[in-house]
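# Sequence and predicted structure below; questions after.
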Amino acid sequence: MVEETQADEATTDSAPPEAATALEATPPPSGLRYRRVVVDVPASAANLGAGYDALALALDLRNRFEVELMDVPGLELSVEGEGAGVLPASRDNRFIISLETGLRWALGQVPATLGFRVKMTNQIPLARGLGSSAAATVAGLVAADALTGGGLDQRRLLTLSIEIEGHPDNAAAALLGGFVVVTLVDGRPETIRFDVPRDLRAVLFVPEVPLSTSAMRAALPREVPHRDAVFNLGRVALGVAGLASGRTDTLRALTEDRLHEPYRAEVFPALPRLTAAALGAGALGACLAGSGSTVIAFGDSMRVLTAIESAFMAAAAELDLPGSVQIVSPRNAGAVVIEAK
């Protein structure tokens, strides 16, 4: 159903009939199956409180990537929406790095005569803890796989994504969708995903303040007290089991953390006030999204969601912290190829 809806949307932006006819009439270069693909990838919120570096949730904010092969070397790249004028329009762009990595994996090398025309339409804010870099990484690999006929399985796509991205949680959510548990076992990613409970929604407070992942990781201690590790372990176990069985009430425990948020609050001191405001408004749980600066809260009724929205804005005003609020649905679909021709 998701694929059909998105495919219908894609046709509104497709090339004029004469251009499409020309595209279809020109065979792709050797080793490639298609000349044009369009990939849609969701945002993601990692950690979810106690699940540091192990849990993530896909969200229905989407980045769309359109790739068309050119028969001459070079790159034409445009960005609309989030990141316009900021993201590099060069081969240093994360999407292009991943696209070429995927092509090298499938073909051995990127044909020297091959060029790319790329259009990125982004809804995911940059440097706000919503997995924008993971979305670009996954999109590039999925686009390469589609162009070459789909020879990479999910494990290989996830492994390559992690090698490029460095964050298994965001990469797994962007690729697979839904709620994901992911870790490395003997150096290989192991992940389990499940659909999110039907009525669950997320309220995002997205500050205008960007936070770099490296700076937020630098705030963390090298060691933590044993009691804090035990505290988090119990909450992760309860939260995952609860959500897998449809119990959204366990989100309160899951989003309580002692391993990273107390330390990151020293860099982002607005965090405790924002989460307290959401919980006071009736949120099922509230926490930092990834390494921030977005704060995510959960609810399962419109009354609670609008109360959280108001509470976020009131707290932000008191803190003199500019930002925006969005109510979004979790997304059970991960990366989707919505056009290939």
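Here it is on my side, so go on.
# going forward, measure contacts between C-alpha atoms and count neighbours the same way
Will do.
# Give me the neighbour count for the closest residue to Gly282 other than its chain neighbours.
Leaving aside its sequence neighbours, Gly282 sits nearest to Val304 (CA to CA, 6 or more residues apart in numbering; 5.9 Å). Neighbour count of Val304, defined by other CA atoms under 10 Å: 18.
# how about Val304, secondary structure?
Classification of Val304 using DSSP: H, G, I helix; E, B strand; the rest coil returns helix.
# Would you mind measuring from it to Leu279?
10 Å (CA to CA, to the nearest Å).
# Need the residues touching each of the two.
Common contact partners of Val304 and Leu279 (CA atoms under 8 Å, 6 or more residues apart in numbering): none.
# Use this one as the comparison:
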Amino acid sequence: MTPFEIRVPASSANIGPGFDSMGLALDLYLTVAVYPSDKWQVFQNSPHLPNQTDDEDHYILQMARSVAARWNQELPACRLRIESEIPLARGLGSSASAIVAGIELADQVCVLNLTQEQKLEIGTEIEGHPDNIAPALMGGFIISTVVDGHVDWISLPDPDLEMVLYIPGSDLKTEEARNALPATYTRELAASASAISNVLIASLAAGDYLLAGRMMEHDLFHEPYRASLIPNYESIRDEAKQQGAYGTVISGAGPTMMSFIPKEKGQTIATHFQRFLPDYQVVLLLANHTGSSITHMT
């Protein structure tokens, strides 16, 4: 087997009213270098990865074995060197990135020749929804849903924007963020929330970022219920708006927040927020347009 490297981007889901259906790939990466070996070995080099005591139980390896088993195959032993720039439990799709890495690992070492559609279906089945899986796999701004057991998706035009992320030191478990949501919505609220989401998607497709930013900040599906769980929620939104951001949203289920910024203004706003939020990691990012990739080493 020729050594190869898997690279999977982070992703931000929801983008305000695009609840459980919209996701954007970001240029932070999970990287897995794969080498032939006579036994499984996993080496990790990142503070963003969970503690690992047993190589055989590593989450990416579990995902790869599960995928291989679907085609009645067994993974040959490999040596994995894993690095990650994606903070855990911060709303940046770390679990989706690991799932996609496992799918790509199985596809490569077992020569499954999976299509992108097959990878998306498998990842969605494992994750439970495609909003992070789709952009991690294919890159860009993706709108996706599951209808009759099949994942349908469409890619929006690449956003001509920069993103500033505000990442607090504390995490927020997805289960806690889910439990903050109501069990049901009234018909009137659901209709209004859907209308806002529709206008958001149309404005992004049209490149009207002023309108898109306004819609992002008027979500009715999840942000009003999660705002109290997010440190400095209101102050970050207000300050970002004053500094020239189009709109600011909770990234995924939080606690990270993300502003959409006009091109060339991102560094100025990021520098400002590094002073405004000294206890945060403030990161300036661009969208990733390629999704997961495989590079063979020479």
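Nice, I can see it. All values reported here derive from a predicted model rather than from experimental measurement.
# re earlier: does the residue nearest to Gly282 of structure 1 really touch Leu284, like I thought?
No. Counting by CA atoms under 8 Å, Val304 of structure 1 stays clear of Leu284, with 9.1 Å between them.
# if I line the two up, what does Leu158 of structure 1 land on in structure 2?
Using TM-score structural alignment as the criterion, Leu158 of structure 1 maps onto Leu120 of structure 2.
# make that Gly81 of structure 1, sorry
Using TM-score structural alignment, the partner of Gly81 of structure 1 in structure 2 is Ser46.
# sorry, back to before: show me the contacts for the match of Leu158 of structure 1.
Leu120 of structure 2 makes contacts with 130, 133-134, 137, 151, as judged by CA under 8 Å, 6+ apart.
# Now the common contact residues for Val304 and Leu284 of structure 1.
In contact with both Val304 of structure 1 and Leu284: no residue, using CA under 8 Å, 6+ apart.
# hmm, back to that, any chance of the contacts of Leu120 of structure 2 in CSV, with neighbour count, distance to Ser95 of structure 2 and secondary structure too?
Shown next, in CSV, are the contacts of Leu120 of structure 2 (neighbours: other CA atoms under 10 Å; distance: CA to CA, whole Å; DSSP: H, G, I helix; E, B strand; the rest coil):
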residue, neighbour count, distance to Ser95 of structure 2, secondary structure
Pro130, 30, 12, coil
Ile133, 34, 9, helix
Ala134, 37, 13, helix
Leu137, 30, 13, helix
Val151, 19, 19, strand
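# want to throw the residues you listed into a markdown table with distance to Pro36 of structure 2?
Output for the contacts of Leu120 of structure 2, formatted as a markdown table (distance: CA to CA, whole Å):
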| residue | distance to Pro36 of structure 2 |
| --- | --- |
| Pro130 | 32 |
| Ile133 | 27 |
| Ala134 | 29 |
| Leu137 | 24 |
| Val151 | 34 |
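# Give me the number of neighbouring residues for the counterpart of Leu251 of structure 1 in structure 2.
Counting by TM-score structural alignment, Leu251 of structure 1 lines up with Ala212 in structure 2. Neighbours of Ala212 of structure 2 under the rule other CA under 10 Å: 23.
# any idea how far whatever helix or strand Ala212 of structure 2 lives in is from the chain center?
Element membership for Ala212 of structure 2 (DSSP states H and E) is helix 209-216. Remark: helix 209-216 of structure 2 is offset 21 Å from the chain centroid, using CA atoms, centre = their mean, to the nearest Å.
# mean deviation (superposed) between that helix and structure 1, please.
Mean deviation of helix 209-216 of structure 2 relative to structure 1 after superposition (mean CA distance after the TM-score superposition for structure 1): 2.4 Å.
# where along the stretch 1-150 of structure 2 do the helices fall?
Here the stretch 1-150 of structure 2 has its helices, by DSSP state H, counting those that start in this stretch, at 59-70, 94-109, 116-127, 133-138.
# Determine the longest strand present in structure 2.
Ranked by residue count and defined by DSSP state E, the top strand of structure 2 is strand 18-36.
# returning to that earlier point: I'd like the distance between the match of Leu251 of structure 1 and Val100 of structure 2.
Distance from Ala212 of structure 2 to Val100 of structure 2, by CA to CA: 29 Å.
# again with Arg275 of structure 2
36 Å.
# neighbour-wise, which of these two wins?
Higher neighbour count among Arg275 of structure 2 and Val100: Val100, with 32 against 11, using other CA under 10 Å.
# returning to that earlier point: so where in structure 1 does the longest strand of structure 2 end up aligned?
Here strand 18-36 of structure 2 aligns to structure 1 at residues 51-69, judged by TM-score structural alignment.
# Also stretch 282-296 of structure 2?
Under TM-score structural alignment, stretch 282-296 of structure 2 corresponds to residues 325-339 of structure 1.
# tell me which residues in that stretch are buried?
Judged by neighbour count (16 or more other CA atoms under 10 Å), stretch 325-339 of structure 1 contains these buried residues: 325, 327, 329-339.
# From the chain's centroid, how far away is stretch 226-246 of structure 2?
Centre-to-centre, stretch 226-246 of structure 2 and its host chain are 20 Å apart (CA atoms, centre = their mean).
# Touching, Ala127 of structure 1 and Leu211? I think so.
Yes. Counting by CA under 8 Å, Leu211 is a contact partner of Ala127 of structure 1 at 5.7 Å.
# Overlap of the contact sets of these two?
292-293.
# Now do the SS call for Val209 of structure 1.
Applying three-state DSSP: Val209 of structure 1 is coil.
# Identify the residues contacting the counterpart of it in structure 2.
Counting by TM-score structural alignment, Val209 of structure 1 lines up with Ser170 in structure 2. Residues in contact with Ser170 of structure 2, defined by CA under 8 Å, 6+ apart, are Pro255.
# And Thr124 of structure 2, by the same measure?
By CA under 8 Å, 6+ apart, the contact list for Thr124 of structure 2 reads 130, 133, 151.
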